[in-house]
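Enquirer: sequence-free structure coming up:
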């Protein structure tokens, strides 16, 4: 264990854990954005034929996880562990979406950082010799999230400019020991960071300090800088959160240049689609990575990527009681296929 630990928060995997396949299933609004042509499946009806938004989210999960295992050329019985989560109370979307799979299950709650958490833990299980294949993912649903964390859509509340639009969909990946696929090489696990933000309509401000904390500690642990990566993508900070990260990182002595983006900015056209600050939700970073960044890692266009899903660790209860909204972020170093793969 000691040989794998680098610095305070980072671990380096022995040979890298392969991302064997990915899949992304989204709703109509996501398909109308800049990444529309990259998604595997587009469901025109966000209810997915179900009686509630919550059941619809479970349907997204079930459909997409079946797809990603199929794309890997495997079956559910080949999966040693399933790790996933969502935004609903007690992660019920994941529970009901995967109950029929009958795979040993770790239900995760990292809020919108859940894709980073599931990839991190799924890779550690394989690197530690506890699994050959792990199925990892994260989901969210705009209507379910609004109802739970802010207000039912039927109230017609006006959304402030700082608000983000929760992505409806599911992103999933199959991780494996071997194969010519992009590799998870290092993991920097984030800490809970609370800077006193209480506005549930400003997720970017709540999560940006956590992103900065994990970035700074990752660079200290590895001795790298932002310029050692072809792409750095945070999870769902949107325009507001990204600008905060750039400003806060500058104070720490790091320049976040054009290679730094945010999945919440990539997935929507904020002006044409009226998404204000951008995208959010567990599915935001999950589907953006699977649909947009993974192919670039496969074809060698991206040699080394720092993927940092971010999450706001609050609940309806904590918000109603006036508590702060702490943030969390998890960093995953992924090296691509092609000429740049061997670069360290």
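Expert: Arrived safely. These figures come from a predicted structure and were not determined experimentally.

Enquirer: Please count neighbours and contacts with C-alpha atoms only from this point.
Expert: Will do.

Enquirer: residue ranges for the strands of the stretch 1-150 of the chain, please.
Expert: 5-6, 10-27, 41-43, 81-85, 105-107, 133-140 (DSSP state E, counting those that start in this stretch).

Enquirer: would you turn these into CSV with mean neighbour count and distance to residue 63?
Expert: Formatted as CSV, these follow (neighbours: other C-alpha atoms under 10 Å; distance: least, C-alpha to C-alpha, whole Å):
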stretch, mean neighbour count, distance to residue 63
strand 5-6, 16, 37
strand 10-27, 23, 8
strand 41-43, 18, 9
strand 81-85, 26, 14
strand 105-107, 16, 17
strand 133-140, 31, 12
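
Enquirer: let's bring in a second one:
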């Protein structure tokens, strides 16, 4: 009997795992943005002494995981599982990272929703009694993502104003069966939504329907309303996607105007840093969650947050074949207090 399932898509965790360690590493551009003081490490250059952007991303994710484990006053031997993924072909960054850490590994792909996908599954494993301590992580790198999904930087292609800037960074979270919070209390798993958008420079428009569907279903399943949250934040919809979410959620009877934001908007100063519609990438929600949100929750400035990570589940091949871009959104409630 699925006693922990409520509604259509939500799980209420009866033994909510506690976040006991979090760590973030970001690139130079992210370190110049409005959230710079919340990150643990800001790189002076995005190569970080490596031979390629891809190898740099591996190092960034590996060091973020090690940092989170250290913050939790643990060693890698204390961790039962890694749940991680990234944007590169066959989640190569996460697999090469796990190769170095000698911890049982689940590789995941949810595009930019991967951070919350990993925390969802990791939390279920802990709540189910299958592990006591798990690390969840993801990463992205502007330069590696650009040449895989769009054009090599040397090409110098023009970026339309609906485009977003892939975050260079990694975030890692250690969750435990015991701890003093914040706790992960609810998980709402998203469904694929596809409204036919084919423009890879309009990720906000492609992913917004999935965010709307998941947020609406979360409220229906839990009985919560927007007023029950100090902050409702999507992963990387940017300016375009945020506008769509606000308008359509209001038409559905949910006014998010007081407490809704987006990680892709918060991480950059769109005017001063010329990031057009904002930030994106797996690392976007990962560093905002493990940096800004986590630290504000420790200070009790935020007590209940709905984090909704969004992902565009396309590939360079499917786009070249004329396919549209499927979207997904996964949500968790992060709470300082549990029933």
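Expert: Looks like it came in fine. None of the values given here were measured: they were computed from a predicted structure.

Enquirer: What would you report as the TM-score here?
Expert: Remark: TM-score between the superposed chains equals 0.99 [TM-score structural alignment, normalised by the length of structure 2]; 339 aligned residues with a C-alpha RMSD of 0.9 Å.

Enquirer: Next, format the strands of the stretch 1-150 of structure 1 as a markdown table and append distance to residue 165 of structure 1.
Expert: Formatted as a markdown table, those follow (distance: least, C-alpha to C-alpha, whole Å):
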| stretch | distance to residue 165 of structure 1 |
| --- | --- |
| strand 5-6 | 36 |
| strand 10-27 | 13 |
| strand 41-43 | 17 |
| strand 81-85 | 19 |
| strand 105-107 | 24 |
| strand 133-140 | 11 |
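
Enquirer: Please name whichever of the ones you listed is nearest to residue 91 of structure 1.
Expert: Closest approach to residue 91 of structure 1 among the strands of the stretch 1-150 of structure 1 (C-alpha to C-alpha): strand 81-85, 5.8 Å.

Enquirer: which helices and strands does that closest one pack with?
Expert: The contact analysis (3 or more C-alpha pairs under 8 Å, 6 or more residues apart in numbering; DSSP states H and E) places strand 81-85 of structure 1 against helix 92-98, strand 105-107, helix 114-127, strand 133-140.

Enquirer: List the residues that contact residue 192 of structure 1.
Expert: Taking C-alpha atoms under 8 Å, 6 or more residues apart in numbering, we find residue 192 of structure 1 in contact with 210, 326, 327, 328.

Enquirer: change it to 10 Å
Expert: 207, 209, 210, 213, 214, 311, 312, 313, 326, 327, 328, 329 (C-alpha atoms under 10 Å, 6 or more residues apart in numbering).

Enquirer: so of these, which ones are in strands?
Expert: Judged by DSSP state E, the subset of the contacts of residue 192 of structure 1 located in strands is 311, 312, 327, 328, 329.

Enquirer: Now for these: which two are most distant?
Expert: Those two in those that are separated most widely, counting by C-alpha to C-alpha, are 312 and 329, at 9.0 Å.

Enquirer: Could you tell me which residues touch both of these two?
Expert: What both residue 312 of structure 1 and residue 329 touch, as defined by C-alpha under 10 Å, 6+ apart, is the set 110, 111, 112, 113, 192, 193, 207, 208, 210.

Enquirer: the more surrounded of residue 312 and residue 329 of structure 1?
Expert: The residue with more neighbours, out of residue 312 of structure 1 and residue 329, is residue 329; 34 against 27, by other C-alpha atoms under 10 Å.

Enquirer: so how far is residue 233 of structure 1 from that one?
Expert: 12 Å (C-alpha to C-alpha, to the nearest Å).

Enquirer: try residue 119 of structure 1
Expert: 15 Å.

Enquirer: Likewise for residue 15 of structure 1?
Expert: According to C-alpha to C-alpha, residue 15 of structure 1 stands 23 Å off from residue 233 of structure 1.

Enquirer: Ok, residue 77 of structure 1 next?
Expert: On the measure of C-alpha to C-alpha, residue 77 of structure 1 and residue 233 of structure 1 end up 33 Å apart.

Enquirer: Between these two, tell me which one has more neighbours.
Expert: residue 233 (25 against 11).

Enquirer: Quickly find the element holding the more buried one.
Expert: Assigned by DSSP states H and E, residue 233 of structure 1 falls within strand 231-234.

Enquirer: elements contacting that strand?
Expert: helix 203-222, helix 238-251, strand 260-262, helix 263-266, helix 282-288, strand 304-308, strand 331-335 (3 or more C-alpha pairs under 10 Å, 6 or more residues apart in numbering; DSSP states H and E).
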